[in-house]
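Colleague: what follows is a protein structure lacking sequence information:
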């Protein structure tokens, strides 16, 4: 009987470990995607500042900035919702 209890506890611990391993991998992936999206957004903001200074291609860069901002916000919102 004691061996069965020990085996059940080991199984519970194994399941818990697998759950947290999978959850941490998902969080790591989300963090990478969000960080990459933020870097893209910051780069587009710099490009927009340069375009405004040169008075060239502002509309295209502004549209691209809006797209990257939307993408960043979607990732952030999915994080708030929990995945």
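Modeller: On my side now, so go ahead. None of these values were measured; they are calculated from a predicted model.
Colleague: please count neighbours and contacts with C-alpha atoms only from this point.
Modeller: Fine.
Colleague: residue 41 touches residue 72, doesn't it?
Modeller: Yes - under the criterion of CA atoms under 8 Å, residue 41 makes contact with residue 72 at 7.4 Å.
Colleague: structure B:
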């Protein structure tokens, strides 16, 4: 994100629908490891749903009863 010159700490926004690794990235391996970590743990999906109200990026996780219950609670 472009910022005004002199801004010390620019802010950006991202969510799970926007996780990508750019071909120009200098840290592709670290980015890939982070993505694997984020999407490999169902607890991360539960926390994501609990904190944002948005369903997890993996559709198969919606078959988990605890996530279904949480989603129903959030959407009510």
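Modeller: Cool, got the structure. Computed from a prediction, not measured in an experiment: that's the story for all the values here.
Colleague: superposed, what's their TM-score?
Modeller: Scored against TM-score structural alignment, normalised by the length of structure 2, the superposed chains reach a TM-score of 0.36; 37 aligned residues with a CA RMSD of 2.4 Å.
Colleague: joint contacts of residue 41 and residue 72 of structure 1?
Modeller: Common neighbours of residue 41 of structure 1 and residue 72 are not found (criterion: CA atoms under 8 Å, 6 or more residues apart in numbering).
Colleague: okay, and residue 23 of structure 1 sits in which element?
Modeller: In the assignment (DSSP states H and E), residue 23 of structure 1 maps to helix 2-54.
Colleague: for the helix or strand following that helix, which residues meet the burial criterion?
Modeller: Helices and strands here follow DSSP H and E; after helix 2-54 of structure 1, the next one along the chain is helix 58-81. Neighbour counts over helix 58-81 of structure 1 (16 or more other CA atoms under 10 Å) mark 58, 61-62, 64-65, 68-69, 71-72, 75-76 as buried.
Colleague: what of stretch 18-31 of structure 1?
Modeller: By 16+ other CA under 10 Å, the buried positions in stretch 18-31 of structure 1 come out as residue 30.
Colleague: quick one, what contacts residue 40 of structure 2?
Modeller: Applying CA under 8 Å, 6+ apart, no residues contact residue 40 of structure 2.
Colleague: next SSE downstream of the helix or strand residue 49 of structure 2 falls within?
Modeller: Assigning secondary structure by DSSP H and E places residue 49 of structure 2 in helix 42-52. For helix 42-52 of structure 2, the following helix or strand on the C-terminal side (DSSP H and E) is helix 65-75.
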